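1. What follows is a predicted protein model with its sequence.
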Amino acid sequence: MSARPAQRVEMVPVDRITVLNPRVRNPKVFKEIVDSIAKVGLKRPITVTRRVEAGGPFYDLVCGQGRLEAFRELGETEIPALVVNADMEDCLVASLVENCARRHHRSIDLLQDIAGMRKRGHTTADIARQTGLSGEFVGGVLRLLEKGEQRLVQSVEAGQMPISVAIEIAEADEPGIQLALQHAYENNLLRGRKLLAAKRLVEQRKRRGKHVRSWRTDGAAVSSASLLNAYQEETDRKRLLVRRAEVTRSRLTFVTEALGKLLADRAMMEILENEGLRDMPEELRDRLSGMEARAS
């Protein structure tokens, strides 16, 4: 970016600043910003560039959307700002870079920002250099983006899945996906909770699609129809879990009762002893013993 920082901070009218790359803010995080500014003031000025227009001056925001919106929320009419010399292209790139480099950004924002830079004509290497992300990561995100794999991007950005595994899943059919998960487990790429999370994601991707639906993507109120659909979807999911649990319980009951009857048969016990099969897992033995005690 070819911007030259100003030598001093200027007081700029907030109603004359345009946000070129607006983001949807987390309400909790935004409230913390507002409270902090209300208590201790603005610690760091925003950055803007002056736009020549009739009736001006007007300004385009380079970075500091959260601080700007906090000032508006507090009813302030002016905000301290560094005014730099930059064209609209440079301002947009700087805004995208700031969002990509933000330490605690949402993964869906990361997808939008990298996509925005690609649409502006930047190469993978250029995006990696400007954001501080690795070329492999940026290239992987772009490949997932081309396939509309928002869920996989979210999982990768959250550290739940390596980018290589996500790409393999995105390019595989159903049997190939299971094989990809198996290979990831064997290569120690997915173990324990991460493996379980990956399996849940694959199931959600199969049932709900590749895209992540947001409750409020444009600031509009949630409709009653969307709430009803979400409730119905969650109800169906819970009913499915209950049915699976009931089937599993019935099978376990059948197995334990069958084993109990077999072990009560003296001829069967003699066969097991002759085959050297006298031991059984301690938990199973205790459960069978409890069933015998209740039966008597």
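-> That came through, no problem.
2. only C-alpha atoms for contact and neighbour calcs from this point on.
-> Fine.
3. Give me the three-state assignment for V12.
-> What DSSP: H, G, I helix; E, B strand; the rest coil gives for V12 is strand.
4. what about it, distance to A293?
-> V12 is 82 Å from A293, where distance means CA to CA, to the nearest Å.
5. Look at these two and report which has more neighbours.
-> V12 (20 against 9; other CA atoms under 10 Å).
6. Isn't the more buried one up against A81?
-> Yes. Counting by CA atoms under 8 Å, V12 touches A81, with 6.4 Å between them.
7. The strand or helix carrying E32: how far from the chain's middle?
-> In the assignment (DSSP states H and E), E32 maps to helix 27-40. Centroid separation for helix 27-40 versus its chain: 24 Å, with CA atoms, centre = their mean, to the nearest Å.
8. Please pull up the helix or strand immediately following it.
-> strand 46-51.
9. what sits up against that following strand?
-> Contacts with strand 46-51, where a contact means CA atoms under 8 Å, 6 or more residues apart in numbering, come from 17, 57-65, 67-68, 79-87, 91.
10. Check stretch 186-193 too.
-> Against stretch 186-193 from outside (CA under 8 Å, 6+ apart): M161, P162, L181, A184, Y185, A198.
11. try 10 Å
-> Residues from elsewhere that reach stretch 186-193, judged by CA atoms under 10 Å, 6 or more residues apart in numbering: 160-162, 164-165, 180-185, 195-199.
12. Could you do stretch 109-129 as well?
-> The contact list for stretch 109-129 (CA under 10 Å, 6+ apart) reads 21, 23-24, 89, 92-93, 95-102, 107, 131-142, 144-146, 149-150, 153-154, 157.
13. Just the buried ones from the residues you listed, in ChimeraX syntax?
-> Burial among these is assessed by 16 or more other CA atoms under 10 Å; the matching ChimeraX selection reads:
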select :21,92,93,95,96,97,98,99,100,107,131,137,138,139,140,141,142,144,145,149,150,153,154,157
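14. Strands along this protein, start to end?
-> All strands of the chain, identified by DSSP state E, fall at 9-13, 17-18, 46-51, 58-63, 78-84.
15. what packs against the shortest one?
-> The reference is to strand 17-18. Packing partners of strand 17-18 (3 or more CA pairs under 10 Å, 6 or more residues apart in numbering; DSSP states H and E): strand 46-51, strand 58-63.
16. alright, now check it against this:
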Amino acid sequence: MSLGQSIEIIPVNTIDVVNPRARNRRIFREITTSVAELGLKRPITVRRKETDNETRYDLVCGQGRLEAYQTLGQREIPAIVIEATSEDSAIMSLVENCARRQHRAIDLLHDIEGLKNRGYEYDEIARKTGLTVEYVKAVISLLENGEHRLLRAVEAGQVPVSIALLISQTEDTEVQSVLQQAYEQKLLRGQRLMAAKKLIEQRRRRGKGYKTGPRRMESASVSSNSLLRAYREDVDRKKVLIRKSNSTKSRLVFILEALRRLLAEADFVALLEAEKLDTLPKNLVVRLQGTT
């Protein structure tokens, strides 16, 4: 792929961000501070496109640097201007994402989906991005099925993409076997295993994706198993509450009996009066007097 290019100073307001990405605020502040104090270390990369009225540019690489310039009120920015097709630009953007030291997996996933939508086959995407065909197939499957919770877990490094794909393809009743398999293969252990269990429960209760507004309705028909499970969960919660209540009651009885014995000692009462500690809460006094 041979691309003509040159370095130019171009107006900021002529640049279009074709595939905008959410930025980490802390990292963005660091970029902005660096640009303000040291200047731009590396030009952004843009693709020239001719329109009817003016020359405009599609951003290929450097969204953070561009936004830092905009934040600082700069009107022009140094840019490497390339002559390339939109497909070539998309691939270049994806390659730069892959080269980041701390790239966001969700950006890579959406870029991969973009290549698939442009007609590229799985093996072509894998060859252009340096990823495996299995990985490409897995992430596209998750995206097509709206598995945003699983994708977020993959991005955070909580769940391997292979396990996320298995979960998406498994019925809720069989998910535990997937976790068991992942545990035995040492793919999920410790905190990652606990996070995966929490994720699966949230996915079961709230759905695959993150939605605003009213929560989605579960199945209109409620099975006897789901009712029994809900009943047992409620019983378990109440048992825990009862145990805590009994424990608190036992401690209170112990404290009251200890106070009765201490207050029966004249020397102890005299010491409390000398230190001006001879007052008690009304509810405690009532219980010490044996009144309920």
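-> It's in. Note that the structure is predicted; figures quoted are calculated from it, not measured.
17. picking up where we left off before, packing partners of the helix holding E32 of the first structure?
-> Other helices and strands packing on helix 27-40 of the first structure, by 3+ CA pairs under 10 Å, 6+ apart, are helix 65-73.
18. How far off centre is the helix it packs on?
-> 25 Å.
19. Next: stretch 51-65 of the first structure.
-> Using CA atoms, centre = their mean, the mean C-alpha position of stretch 51-65 of the first structure is found 33 Å from that of the whole chain.
20. Check stretch 237-255 of the second structure too.
-> 37 Å.
21. Tell me where the first structure has helices.
-> 27-40, 65-73, 88-101, 107-119, 124-131, 135-146, 150-157, 163-170, 174-186, 193-208, 224-264, 266-274, 282-295 (DSSP state H).
22. Please say which position in the second structure V165 of the first structure maps to.
-> Using TM-score structural alignment, the equivalent of V165 of the first structure in the second structure is I163.
23. list the contacts for its match?
-> Contacts of I163 of the second structure (CA under 10 Å, 6+ apart): A138, L150, V154, Q169, V178, L179, Q181, A182, L187, L188, A196.
24. So how do I select the buried members of those residues in ChimeraX?
-> Typed into ChimeraX, the line below selects the buried ones among the contacts of I163 of the second structure, using 16+ other CA under 10 Å:
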select :138,150,154,179,182,187,188,196
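25. And the contacts of I163 of the second structure, which is closest to F28 of the second structure?
-> Using CA to CA, V154 comes nearest to F28 of the second structure of these, at 22.8 Å.
26. contacting residues for the aligned residue in the second structure for M11 of the first structure?
-> Using TM-score structural alignment, the equivalent of M11 of the first structure in the second structure is I9. Residues near I9 of the second structure by CA under 10 Å, 6+ apart: P43, R75, E76, I77, P78, A79, I80, V81.
27. out of those, which are buried?
-> Neighbour counting by 16+ other CA under 10 Å classes P43, E76, I77, P78, A79, I80, V81 among the contacts of I9 of the second structure as buried.
28. now, which of those residues sits nearest E233 of the second structure?
-> Looking across these and measuring by CA to CA, the closest to E233 of the second structure is P43, at 58.2 Å.
29. Quick check: closest non-adjacent residue to the closest one.
-> Counting by CA to CA, 6 or more residues apart in numbering, P43 of the second structure lies nearest to A79, which is 4.8 Å off, once chain neighbours are set aside.
30. Trace that neighbour over to the first structure, please.
-> Checking with TM-score structural alignment, A79 of the second structure has A81 as its match.
31. Same question for F268 of the second structure.
-> F268 of the second structure maps onto nothing in the first structure, by TM-score structural alignment.
32. How much space separates F268 of the second structure from L259 of the second structure?
-> 11 Å.
33. highest average neighbour count across the helices of the first structure?
-> helix 150-157 (a mean of 23; mean count of other CA atoms under 10 Å).
34. doesn't L284 make contact with E257 of the second structure?
-> No. Counting by CA atoms under 10 Å, E257 of the second structure stays clear of L284, with 11.5 Å between them.
35. Please report the distance of V81 of the second structure from E96 of the second structure.
-> The gap separating V81 of the second structure from E96 of the second structure is 16 Å, by CA to CA.
36. And the aligned partner of K128 of the second structure in the first structure, how far from P13 of the first structure?
-> When the first structure is aligned by TM-score structural alignment, K128 of the second structure is paired with Q130. When distance is defined by CA to CA, Q130 of the first structure is 30 Å away from P13 of the first structure.
37. go on, R285 of the first structure?
-> Applying CA to CA to R285 of the first structure and P13 of the first structure gives a distance of 78 Å.
38. again with T124 of the first structure
-> Per CA to CA, T124 of the first structure is found 37 Å from P13 of the first structure.
39. same question, T47 of the first structure
-> Distance from T47 of the first structure to P13 of the first structure, by CA to CA: 13 Å.
40. Give me the common contacts of those two.
-> Common neighbours of T47 of the first structure and P13 (CA under 10 Å, 6+ apart) are Y59, P80, A81.
41. and of those residues, the nearest to G41 of the first structure?
-> Set against G41 of the first structure, the nearest of these by CA to CA is P80 (10.7 Å).
42. Just give the nearest non-adjacent residue to that closest one, would you?
-> The nearest residue in space to P80 of the first structure (CA to CA, 6+ apart) is M11, at 4.6 Å.
43. cool, and L262 of the second structure?
-> Per CA to CA, 6+ apart, closest to L262 of the second structure is F268, 6.6 Å.
44. and if you look at I108 of the first structure?
-> Of all residues not flanking I108 of the first structure in the chain, Q154 sits nearest, at 6.4 Å (CA to CA, 6+ apart).
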